[in-house]
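Asks: Model the following, please.
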Amino acid sequence: MTTLTATKKTEGREGIGDFFLRAPAAGPALALVVAIIVFSVSTSTFLQLDNLSLVVEQSLVVGTLALGQTLIILTAGIDLSNAAAMVLSTLLMAKLLTSGTPAVLALVLGVAATGALGLVTGSLVTRIKLPPFIVTLGMLTMLTAAGKLVAGGQAVPVPDGLLTWLGTRRYLFGGIPITYGMTLALVMYLVMWYALTQTGWGKHVYAVGNAPESARLSGIKVNRTVVSAYLVAGLIFGIAAWLALGRVPNADPNAYQLGNLDSITAVVLGGTSLFGGRGSVLGTMMGALIVTVLRSGLTQLGVDSLYQDVATGALVIAAVAVDRLARRTR
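Replies: This next block holds a predicted model:
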């Protein structure tokens, strides 16, 4: 009887573990709910509609960077240059617009530029077999310098129009403040969720990240899949630039200096494995919201920003440790 009871308990534990392995977004969703409850109880302003809207708005740029980062990490890669590429794109859009280029063309060229950078990065990783960390570290340095050269060391203000349109605020049902940027980000997440879970390309992305040699032997074109992930991620970084201009209508070469690390933090907190092959964009959305909720709640509690960074860093280490233990158990 004792042996039977122990077996049932073990099966129960394995069932919970299997659930979180099959649904990596479940853990981050639970953590987000707990954080919201804690800050709602400990502060009197956290649950106000304006504050919740601000929290979502603050998470848009990093959340979009994290969406592209998720694609790359699912292939067992990483991109340290995504925020620098986004900032360079904002500067290109602003410079083109102020030089008389139509806003639509400036936007298209800005997004195309980050897509081209993603294509170059993916090609270097697959064709020359360079480690993604080294390639994107070099790209980070070059793109940061290029941004400052394009801007001439100064921020470029962006007049109201198409490039700032995503920051336009409207009220849903007469009282819930939202922006067009929120709607666009939600649509992007839903489209990417569908692409990764319901298409052959998405299954190839997971297969390549999980076991590239097995994927190759099964007929998957590994290099093409990896390059496509970097290309799509690059286009997403260009859209993040559009969102950034909607939030702050000013292209600043010194903006989002830690955006790359924040995007990786959101991906890791969202349950995506840094070792590739496991994770979800819905988890990434939760991870981006967790970071923003944590910073907003701690700020309202009067906690110094340095301690907020300590808390965020500790969460990242804990999330990676949990992922490592989960893989060993599996």
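Asks: alpha carbons only for contacts and neighbour counts from here, please
Replies: Noted.
Asks: Glu57: neighbouring residues, count only.
Replies: Glu57 has 20 neighbouring residues, counting by other C-alpha atoms under 10 Å.
Asks: show me what contacts it?
Replies: Residues counted as contacts of Glu57 (C-alpha atoms under 8 Å, 6 or more residues apart in numbering) are 179, 181-182, 247.
Asks: Pretty sure Val56 sits against Ile290.
Replies: No. Using C-alpha atoms under 8 Å, Val56 makes no contact with Ile290, being 10.3 Å away.
Asks: More neighbours: the two, which one.
Replies: It is Ile290, of Val56 and Ile290, that has more neighbours when counted by other C-alpha under 10 Å, with 27 against 18.
Asks: how close does the closest residue to that one other than its chain neighbours get to Met285?
Replies: In this structure, Ile290 finds its nearest non-sequential neighbour in Leu32, 5.5 Å apart by C-alpha to C-alpha, 6 or more residues apart in numbering. Distance from Leu32 to Met285, counting by C-alpha to C-alpha, to the nearest Å: 10 Å.
Asks: okay, those two: which has more neighbours?
Replies: Met285 (27 against 21).
Asks: In contact with that one, which residues?
Replies: Going by C-alpha under 8 Å, 6+ apart, Met285 touches 63, 67, 189, 266, 270.
Asks: That one: which element?
Replies: Using DSSP states H and E, Met285 sits within helix 281-300.
Asks: moving C-terminal of that helix, what's the next helix or strand?
Replies: Sequence order places helix 305-329 as the next helix or strand after helix 281-300, per DSSP H and E.
Asks: what angle sits between that following helix and helix 281-300?
Replies: Orientation check (axes from the mean of the first three to the mean of the last three C-alpha atoms, to 10 degrees): helix 305-329 against helix 281-300 gives 150 degrees.
Asks: In helices, which of the contacts of Glu57 appear?
Replies: Per DSSP state H, helices hold the following members of the contacts of Glu57: 181-182, 247.
Asks: Also this sequence, please, to line up against the first:
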Amino acid sequence: MTTATLKGNERPSIGEFFLRAPAVGPALALLVAIVVFSLSTDTFLDLDNLSLVVQQSLVIGTLALGQTLIILTAGIDLANAAAMVLATLIMAKLVVGGVSGIWALLLGIVATVVIGMVTGSLVTRIKLPPFIVTLGLLTVLTAAAKLFASGQAVPVADELLKWLGTRRYLFGGIPITYGMTLALLMYLGLWYALTRTPWGKHVYAVGNAPESARLSGIKVNRTILSVYIVAGVIVGIAAWQALGRVPNADPNAFQLGNLDSITAVVLGGASLFGGRGSVLGTMMGALVVAVLRSGLTQLGVDALYQDVATGALLIGAVCVDRFARRQQS
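Replies: Purely as a prediction, here's the structure:
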């Protein structure tokens, strides 16, 4: 029995419930994590700490936005964090070389867009699997970043590149940054694009059944390519977020950023098989990852065990997705 056949007082099964409202699971997980860490630590609910948790989620949360689009089309991006790191180095190196901050920022974003176009073209034109394409690009971009920076971090002094980390106080006491505001606007913008525009409907349709989408008149290849291009823009903005958080372009930074972004998206209720997921769920998933790491850090848990916990969460989220789909079928 599917959701569409429910009638009268019949209640949907657990699987159908999570398929209809995928953001509910991560919202509950976020609530449980906040309660647990607030009871086990004395400082977790402090406004400064909560603000710091959100700030720590911004880079991964922004990467996860682009990852959401790609996963919705049944793809995956293993190279997004490597592309972001390369973009931070391009921005930093250009500024050191005398280029103005605005041009350095734009050229860094252009670089990630070009990477997105190359990835999308290989997926749509040559029909290579996204996993293989982005796995190869992960290796290439990681090496390119280290070669470009000669293995050394590049400090960033330009005010525009650091601007997103500027702190202000809302209502006189709640610390926020411009990066938080930008991230919120991006989430709202992408939510609108996915839920209120024909392009968004095409993205979901392509992820659900690409052949059916093609037969209904949707240009599948063009839609997928546009997804990788938009994701490229988002990765470039994530690089700006990273420099706002830490004004230092490091070729060795965010080595697990790609996996953290995938974790955030899957925790948010998206399906790795495509066609299901939401911007709200991704936001919740990114916050769950940030809350988990912050809470475990305050409890004195080693960073390696934090990685174990994050990986376990990812496996658990995929198991829930599989269970939900089996319940629906």
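Asks: Overlay them and tell me the TM-score.
Replies: After superposition, the two chains reach a TM-score (TM-score structural alignment, normalised by the length of the second structure) of 0.95; 323 aligned residues with a C-alpha RMSD of 1.6 Å.
Asks: The helix holding Met285 of the first structure aligns to what range in the second structure?
Replies: Helix 281-300 of the first structure corresponds to residues 279-298 in the second structure, going by TM-score structural alignment.
Asks: Tell me the mean distance between that stretch and the first structure once they are aligned.
Replies: Its matched residues in the first structure lie on average 0.8 Å from stretch 279-298 of the second structure after superposition (mean C-alpha distance after the TM-score superposition for the first structure).
Asks: The residue nearest the centre of the second structure in helix, strand or coil?
Replies: Centrality entry for the second structure: nearest residue to the mean C-alpha point is Ala64, 0.6 Å, by C-alpha atoms, centre = their mean. Following DSSP: H, G, I helix; E, B strand; the rest coil, we place Ala64 of the second structure in the helix state.
Asks: again with Asn9 of the second structure
Replies: coil.
Asks: Quick one: residues contacting it.
Replies: By C-alpha under 8 Å, 6+ apart, Asn9 of the second structure has no neighbours at all.
Asks: any idea how far Ala79 of the second structure is from it?
Replies: Distance of Asn9 of the second structure to Ala79 of the second structure, computed by C-alpha to C-alpha: 47 Å.
Asks: excluding its backbone neighbours, what's nearest the aligned residue in the first structure for the residue nearest to the centre of the second structure?
Replies: Counting by TM-score structural alignment, Ala64 of the second structure lines up with Ala66 in the first structure. Nearest non-adjacent residue to Ala66 of the first structure, counting by C-alpha to C-alpha, 6+ apart: Ser263, 4.3 Å away.
Asks: go on, Ile60 of the second structure?
Replies: Nearest non-adjacent residue to Ile60 of the second structure, counting by C-alpha to C-alpha, 6+ apart: Ser261, 5.6 Å away.
Asks: again with Pro159 of the first structure
Replies: Counting by C-alpha to C-alpha, 6+ apart, Pro159 of the first structure lies nearest to Pro249, which is 7.1 Å off, once chain neighbours are set aside.
Asks: That neighbour against Gly161, yeah?
Replies: No. Contact criterion C-alpha under 8 Å: Pro249 of the first structure and Gly161 do not qualify, at 9.9 Å.
Asks: Of these two, which one has the most company?
Replies: A direct count of neighbours by other C-alpha under 10 Å for Pro249 of the first structure and Gly161 places Pro249 higher, at 22 against 11.
Asks: which position in the second structure aligns with the more buried one?
Replies: Match for Pro249 of the first structure (TM-score structural alignment): Pro247.
Asks: correct me, but its match touches Ala157?
Replies: Yes. Counting by C-alpha under 8 Å, Pro247 of the second structure touches Ala157, with 7.2 Å between them.
Asks: returning to that earlier point: the match of Ala64 of the second structure contacts Ala288, doesn't it?
Replies: Yes. Look at Ala66 of the first structure against Ala288 with C-alpha under 8 Å: they come within range, at 7.5 Å.
Asks: Mind listing the shared neighbours of these two?
Replies: Common contacts of Ala66 of the first structure and Ala288 (C-alpha under 8 Å, 6+ apart): 263, 266-267.
Asks: residue boundaries of the strands in the first structure?
Replies: In the first structure, the strands defined using DSSP state E lie at 156-157, 169-172, 176-179, 250-251.
Asks: Look up how far Ile109 of the second structure lies from Ala193 of the second structure.
Replies: Taken as C-alpha to C-alpha, the span from Ala193 of the second structure to Ile109 of the second structure is 20 Å.
Asks: cool, and Ala205 of the second structure?
Replies: 28 Å.
Asks: Looking at the two, which one has more neighbours?
Replies: For the pair Ala205 of the second structure and Ile109, the greater number of neighbours falls to Ile109 (27 against 23), based on other C-alpha under 10 Å.
Asks: residue contacts, the equivalent of the more buried one over in the first structure?
Replies: Counting by TM-score structural alignment, Ile109 of the second structure lines up with Val111 in the first structure. Under the criterion of C-alpha under 8 Å, 6+ apart, the contact list for Val111 of the first structure reads 89, 234-239, 241.
Asks: Which neighbours do Pro247 and Ala157 of the second structure have in common?
Replies: Counting by C-alpha under 8 Å, 6+ apart, nothing touches both Pro247 of the second structure and Ala157.
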